[in-house]
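Student: Structure here, sequence nowhere to be found:
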């Protein structure tokens, strides 16, 4: 028996209770109708070209129904007589290659057959100018050559900085539409300057007259679309901050402010730019963003299939499994760090042989006097927080809340012969 196993395998695992957390739930039921109404409401304020090709910019985030939103935007543009095409707007994601970014879109369901438009992916850019401090401003060359640009993105809190514009249309224009070079330029001086830089870059891009509108998506706490609004180019800067505040009000969270161990089944770029959303975990890779619970140890069990080996975010975990380590593609993971200049998210936590040892190691190192009393939360991903599991020790702070439903009796953990968690038995 290895020394590691000897030190860890006797650590007790708490019995777990499945609970349902309730959050506000406004939901868009018909994506096509909502997109069409949003364009109709703002059409007179959009500087439509007389004809030609329109680039529809789509990012790499795991946005709910992004394939359907993209198709609805494409159809809306076709109905106005334009020839739309889709381009990836994702900075350095997809390994910072044209094919890699096209593959990311396909993994999100954004394919030529589904959206009804060609997908043109290139890392070539044109330089529009430079910021007052000398940093260059870039735009995707294919988009710049089009007769117009429509940018699609979700509005939500960023994972590494705070400001009136965080993740949204402005950031997509500055970083996503700027491709790897634009992302690298915006990140050059670090996240302490990001809130300022993305606005300056977006202003320069808007001044080209190429950008027609932004399609802003707000999601509810259940990973469903809560609202879709079209922002004409001349209204993006004025209207996005209010949408960000609204998006923050819809954010899910773990309804415990402080606990010892967080076990996360999966992380990935399709879940969050940081693999797991720091707004949920409370664990940030920079000092320029705060919020979320206070957690002593984080254990990550797997990478999502859709992340394609990109393990960005694993570095803020404390323990993980050999299965995660073996799944990491460093060619896909490191470009994010090299572009953003933030390397903590790609560092490696303790790597344990299996799920059981990884969870036990997180408990053992969480500085709890009696390990049997550990306060532990188990979630599938940071996108799915309606049904979660909590240790019995957390029931006193959750049992009497109106927004919490206790769904099960206390349950033991179920592992197979090689220490892998049996999720079919662990989750009801």
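Tutor: Thanks, I have it. A quick note: this is a predicted structure, and the numbers were derived from the prediction, not measured. Numbering: from 1, shown residues only.

Student: hey, let's count contacts and neighbours off CA atoms from now on
Tutor: Fine.

Student: Spell out the secondary structure type for residue 44.
Tutor: Under DSSP: H, G, I helix; E, B strand; the rest coil, the three-state class of residue 44 is helix.

Student: Oops, could you answer that again for residue 262 instead?
Tutor: Classification of residue 262 by three-state DSSP places it in strand.

Student: gap between it and residue 49?
Tutor: Per C-alpha to C-alpha, to the nearest Å, residue 262 is found 51 Å from residue 49.

Student: So for the two, which sits in the more crowded spot?
Tutor: The neighbour comparison of residue 262 against residue 49 (other C-alpha atoms under 10 Å) goes to residue 262, with 24 against 13.

Student: State the distance from the more buried one to residue 103.
Tutor: 31 Å.

Student: and the residue nearest the centre of the chain, what element?
Tutor: Nearest to the mean C-alpha position of the chain, counting by C-alpha atoms, centre = their mean, stands residue 272 at 2.1 Å. For residue 272, there is no enclosing helix or strand under DSSP states H and E.

Student: burial of the closest residue to it other than its chain neighbours, as a residue count?
Tutor: Counting by C-alpha to C-alpha, 6 or more residues apart in numbering, residue 272 lies nearest to residue 61, which is 6.4 Å off, once chain neighbours are set aside. Around residue 61 sit 20 other residues, with neighbours defined as other C-alpha under 10 Å.

Student: sec struct for residue 61, please.
Tutor: Assignment for residue 61 (three-state DSSP): coil.

Student: quick one: contacts for it?
Tutor: 269-273 (C-alpha atoms under 8 Å, 6 or more residues apart in numbering).

Student: Switch those residues over to CSV; also include distance to residue 160.
Tutor: Output for the contacts of residue 61, formatted as CSV (distance: C-alpha to C-alpha, whole Å):
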residue, distance to residue 160
269, 15
270, 17
271, 15
272, 12
273, 10
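
Student: Can you tell me the number of residues neighbouring residue 328?
Tutor: Neighbours around residue 328, by other C-alpha under 10 Å: 18.

Student: Do I have it right that it meets residue 309?
Tutor: Yes: look at residue 328 against residue 309 with C-alpha atoms under 8 Å: they come within range, at 4.6 Å.

Student: try this one next to it:
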């Protein structure tokens, strides 16, 4: 049996743009925007909020609500997450509440009904669906993180336009677009958006771009008339800023948790270099870096509510992660999205130690002294990672990487569980369990 290499911490230190005062900048973005002139006193404004993990989410949503009130509007929140949360009102309410997007923290109604209305036919001669509560409002805006999508490449990926069509389309809208696979997302989604901008009270949205450290980097309100011109450059900026694994090739990548709060795909293909899209080998080639032989996942985040979408991107997992899957939301999300390869269940092992050991044993590199191993908490928080000695040599030659502390052994307890909180004390997992 191969010996596990020692680990040493590496920190990515390239300068990053950051918004210093997020609530103040959110307020300024709304009040000074072209969109603000569309809002008149007394208007009922629906604010679309989705299921993605966004840094400063509550602060941004609260500042948005307050800015709309300052403009004289009567804001309320509508769930804009397609079929997530098991495609049920309660499931979507629970997802939003897990980010503190609820009546208690925002002081406005939060509506999660799944009713959608057919608002017309797009250029593909197909029906387009939209949230009934949003359609009844005087105006609709969204709070949307702009970032590279996990399933396809196009001028519009994750962002305002996607939330407009799929998020506010509820289950019907998500099903309609995803039924066409990659073509539906890249080609039909913008066509449906054109119809929605003409037939609904949609006004525009707040675009959020985050940096490598998952901090708020850009806040910009985009008016609906400018959406097709202004969102694509924001996507380019997001792609340049997003967190990446700073090595071109790994034998083994160990991921502490997969989860919908970290990526729509559970494990972000833009980070791990695996798209796993059926009948799309060209897309597989597009995600060429990093090239990773073996990926192991140790857990599913509780924020996923049992939806372990994307767990099949991993090769080996723990039995614990498989046991944390709730079949209902897991099947609903995957059957609606129609990207099924990603969620085939990998081989499971009883302990973290066994899973990690088997990743090393099967990584096609039997030279212990040359193993290229990295450990990250999830695919959202990759500014800090732990790596094997071979990668430390490369890291020391990279001016954007800082090698921190001394080498150490893997922190397993007596039961074979990896102490992830010890490795990543500032991660989502560690903040969830402050006693650790």
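Tutor: Here it is on my side, so go on. Computed from a predicted model, the values in this text were never measured in an experiment.

Student: ok, the contacts of residue 61 of structure 1 vs residue 279 of structure 1, which is closest?
Tutor: Distances from residue 279 of structure 1 to the contacts of residue 61 of structure 1, taken as C-alpha to C-alpha, are shortest for residue 272 (10.2 Å).

Student: Pretty sure that closest one sits against residue 63.
Tutor: No: the pair residue 272 of structure 1 / residue 63 is not scored as a contact, 9.4 Å apart, by C-alpha under 8 Å.

Student: what do we get in structure 2 for residue 251 of structure 1?
Tutor: Alignment note (TM-score structural alignment): residue 251 of structure 1 maps to residue 242 of structure 2.

Student: which one is that match nearest to, not counting chain neighbours?
Tutor: residue 212 (4.7 Å).

Student: which residues touch the alignment partner in structure 1 of that neighbour?
Tutor: Counting by TM-score structural alignment, residue 212 of structure 2 lines up with residue 221 in structure 1. Contacts for residue 221 of structure 1 (C-alpha under 8 Å, 6+ apart) come out as 23-25, 250-252, 385-386.

Student: against structure 1, where does stretch 386-398 of structure 2 fall?
Tutor: Going by TM-score structural alignment: stretch 386-398 of structure 2 matches residues 389-401.

Student: Show the end-to-end separation of that stretch, please.
Tutor: From start residue to end residue, stretch 389-401 of structure 1 stretches across 16 Å - C-alpha to C-alpha.

Student: So which bits of it are buried?
Tutor: Counting neighbours by 16 or more other C-alpha atoms under 10 Å, one finds that the buried residues in stretch 389-401 of structure 1 are 389-394, 398.

Student: now stretch 377-384 of structure 1
Tutor: Within stretch 377-384 of structure 1, the residues that count as buried by 16+ other C-alpha under 10 Å are 377-383.

Student: what does stretch 160-174 of structure 2 give?
Tutor: Of the residues in stretch 160-174 of structure 2, those buried (16+ other C-alpha under 10 Å) are 160-174.

Student: ok, residues contacting it?
Tutor: With contact meaning C-alpha under 8 Å, 6+ apart, stretch 160-174 of structure 2 is reached by 48, 50, 79-83, 87, 114-116, 128-131, 134, 142-146, 156, 177, 189-190, 192-193, 196, 204-207, 227, 231, 336-337.

Student: before we move on, what about stretch 19-30 of structure 2?
Tutor: So stretch 19-30 of structure 2 is contacted by 36, 56, 59-60, 62-64, 66-68, 206, 215-221 (C-alpha under 8 Å, 6+ apart).

Student: next one: stretch 181-189 of structure 2
Tutor: 124, 151-157, 162, 165, 177-178, 337-339.

Student: Count the neighbours of the equivalent of residue 77 of structure 2 over in structure 1 for me.
Tutor: Under the alignment (TM-score structural alignment), residue 77 of structure 2 maps onto residue 86 of structure 1. By other C-alpha under 10 Å, the residues close to residue 86 of structure 1 number 30.

Student: so residue 86 of structure 1 makes contact with residue 114?
Tutor: No: if you go by C-alpha under 8 Å, residue 86 of structure 1 and residue 114 don't touch, sitting 11.7 Å apart.

Student: ok, which stretches of the stretch 1-150 of structure 2 are strands?
Tutor: Remark: strands assigned in the stretch 1-150 of structure 2 by DSSP state E, counting those that start in this stretch are 7-12, 44-49, 74-79, 110-111, 116-121, 127-131, 139-145.

Student: ok so, going back, return the members of the contacts of stretch 181-189 of structure 2 classed as buried.
Tutor: Applying 16+ other C-alpha under 10 Å to these flags 151-152, 156-157, 162, 165, 177-178, 337-339 as buried.

Student: my guess is residue 226 of structure 1 contacts residue 218, does it?
Tutor: Yes: using C-alpha under 8 Å, residue 226 of structure 1 is in contact with residue 218, at 5.5 Å.

Student: Which one's more surrounded, these two?
Tutor: Taking neighbours as other C-alpha under 10 Å, residue 226 of structure 1 and residue 218 compare with residue 218 leading, 27 against 20.

Student: check which helix or strand covers the more buried one.
Tutor: Using DSSP H and E, residue 218 of structure 1 falls in strand 211-219.

Student: and that strand, how far from structure 2 on average?
Tutor: On superposition with structure 2, the mean distance recorded for strand 211-219 of structure 1 (mean C-alpha distance after the TM-score superposition for structure 1) is 0.8 Å.

Student: packing partners for that strand?
Tutor: The contact analysis (3 or more C-alpha pairs under 8 Å, 6 or more residues apart in numbering; DSSP states H and E) places strand 211-219 of structure 1 against strand 148-154, helix 169-171, strand 225-232, helix 236-250.

Student: what do you get if the cut-off is 10 Å, keeping everything else the same?
Tutor: helix 31-42, strand 53-58, helix 66-79, strand 148-154, helix 169-171, helix 194-206, strand 225-232, helix 236-250 (3 or more C-alpha pairs under 10 Å, 6 or more residues apart in numbering; DSSP states H and E).

Student: will you turn these into TSV that also has distance to residue 420 of structure 1?
Tutor: Below are these laid out as TSV (distance: least, C-alpha to C-alpha, whole Å):
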stretch	distance to residue 420 of structure 1
helix 31-42	39
strand 53-58	36
helix 66-79	33
strand 148-154	35
helix 169-171	39
helix 194-206	41
strand 225-232	34
helix 236-250	34
